[in-house]
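Undergrad: turn this into a structure:
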Amino acid sequence: MVNLTWEVLNVIGTMAFAISGAIVAMREEYDLLGVYVLSFVTAFGGGAVRNVLLGLPVSLLWEQQMLFIIVFVVVSLLMVLPQLIIKPWNRWGHFFDAIGLSAFAIQGAMLASQAGHSLAAVIVAATLTGTGGGIIRDVLVGRKPLVFRDEIYALWAALAGFIVGMGWVIPPWTTYFLFVIVVVLRMVSVFYKWRLPKARAIQTSEEERRS
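TA: Sure, this is the predicted structure:
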């Protein structure tokens, strides 16, 4: 039952990230291949980067055949019947995205923790797994990654990694409790439009630049 619940969350998160990538590609007027590529990169990019950094076989990515099929079907439906998915996405997109962020961040953190990596590595693994796909997506479309300049997003993934890395999570029930907490924090930050302080630009005078 526990594994089934986690797999459902994994599927929902993967679908959410795939849809977000496909919608970005369609808004950027990508061709058919571009839409599929960007959706797959967004859905699986974070996990792939995490595996490389943790020294795990990249081939693990290709063992997720069912998720590949699900992403392909969902993206195909999006392009054939866009209103069927885009309207619900506009209403519930942040919620599904928060589920994906939380599930993937915790998965990445637990994978790094079980491999015996340091706290810093666990936090990095959680952050990259939860946000890596979106970062790669934004880079490919030529824009600054939203996770670093808009809403509080990556911070929640890092928080999940910190909690797991400190050993405060004992599967399965505390894992699900952490999952709910991260989803709630993400949605609260969206609702109240929380922002991290922005770095001030360094202004130099003409004389300083010449010296």
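Undergrad: CA only for contacts and neighbour counts going forward, please
TA: Fine.
Undergrad: ok, and the closest non-adjacent residue to Tyr153?
TA: Closest residue to Tyr153 apart from its sequence neighbours, by Cα to Cα, 6 or more residues apart in numbering: Val147 at 5.6 Å.
Undergrad: how many residues are close by that neighbour?
TA: As a burial measure, Val147 scores 16 neighbours (other Cα atoms under 10 Å).
Undergrad: which stretches in the protein count as helices?
TA: Taking DSSP state H, the helices of the chain run over residues 2-27, 32-53, 65-80, 82-114, 119-140, 154-165, 173-191, 206-210.
Undergrad: now show me the structure for the sequence below, then we'll compare the two:
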Amino acid sequence: MTWEVLSIIGTIAFAISGAIVAMEEEYDLLGVYILGIVTAFGGGAVRNLLIGVPVSALWEQGPLFLVALASMTMVYLFPKQMLPPWKRWGNFFDALGLSAFAIQGALYAAKMGHPLSAVIVAAVLTGSGGGIIRDVLAGRKPLVLRAEIYAAWAILAGIAVGLKWAESPIELYVLFVAVASLRVLSYTYGWKLPRRAAGEQAGGQ
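TA: So this is what the prediction gives:
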């Protein structure tokens, strides 16, 4: 499976998730398309700004924009047919998208000679930035920062690429499978990072 195919899977997953959130918030047709596009491409756009890639590079992804538009249109026109399978398999495809996009973002930064910190940030923004922007625009608390472990797996991908643990195609594919599998396990078993409300003392007092 090529990175292009993985990009398509991730684009479809993120575009559909954005469209579904917009429909849940009862946005109009334009709102559905905007939220879907932002979810699929917003993280990559912010990443490009931070690591010095021209934002215009996004317009070279014309085929992916068409894929995103087609996916959102299908969801909007046929919600009763599309939503049940999405609820069953959506998290799985989202995990594939997270893994593929995080690794690609890390590779972008690494190839430009940026330090490890920038590689990690690029991985996180590409893998989960679109979802954060989506939730903010929808007036929700970003799920990737408070639900099951999500962004942490993108950090793992960034570390592996930044430290050159994964360089060859085979190593990158192994990393892809590992990150996607960890994401699947985290939502399947409800793994969460430690959290504490403001003012809460150790021991829950």
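Undergrad: so what's the aligned residue in the second structure for the residue nearest to Tyr153 of the first structure up against?
TA: Alignment note (TM-score structural alignment): Val147 of the first structure maps to Val144 of the second structure. Taking Cα atoms under 8 Å, 6 or more residues apart in numbering, we find Val144 of the second structure in contact with Ser128, Gly131, Ile132, Tyr150, Ala151.
Undergrad: Leu30 of the second structure: which of those is nearest?
TA: Closest approach between the contacts of Val144 of the second structure and Leu30 of the second structure, by Cα to Cα: Gly131, at 18.2 Å.
Undergrad: translate the closest one into the numbering of the first structure.
TA: Match for Gly131 of the second structure (TM-score structural alignment): Gly134.
Undergrad: just give the closest residue to that match, not the sequence neighbours.
TA: Distances taken as Cα to Cα, 6+ apart put Thr42 closest to Gly134 of the first structure, at 5.5 Å, once the chain neighbours are dropped.
Undergrad: do the same with Leu54 of the first structure
TA: Ala112 (7.1 Å).
Undergrad: show me the contacts for the aligned residue in the second structure for the one you found.
TA: Here Ala112 of the first structure is matched to Ala109 in the second structure, going by TM-score structural alignment. Each residue near Ala109 of the second structure by Cα under 8 Å, 6+ apart is listed here: Ile51, Ala118, Val119, Ala122.
Undergrad: quick check: the aligned residue in the first structure for Lys164 of the second structure vs Tyr176 of the first structure, distance?
TA: The equivalent of Lys164 of the second structure in the first structure is Gly167 (alignment by TM-score structural alignment). Noted for Gly167 of the first structure: a distance of 15 Å to Tyr176 of the first structure, by Cα to Cα, to the nearest Å.
Undergrad: more neighbours, these two?
TA: Using other Cα under 10 Å as the criterion, Gly167 of the first structure and Tyr176 rank with Tyr176 on top: 19 against 11.
Undergrad: what residue in the second structure is paired with that one?
TA: Under the alignment defined by TM-score structural alignment, Tyr176 of the first structure corresponds to Tyr173 in the second structure.
Undergrad: may I ask which of the contacts of Ala109 of the second structure has the most neighbours?
TA: Highest neighbour count within the contacts of Ala109 of the second structure, by other Cα under 10 Å: Ala122, with 33 neighbours.
Undergrad: that one contacts Phe101, doesn't it?
TA: No. Judged on Cα atoms under 8 Å, Ala122 of the second structure makes no contact with Phe101 at a distance of 9.6 Å.
Undergrad: what's the nearest residue to His94 of the first structure if we skip its chain neighbours?
TA: Met187 (7.2 Å).
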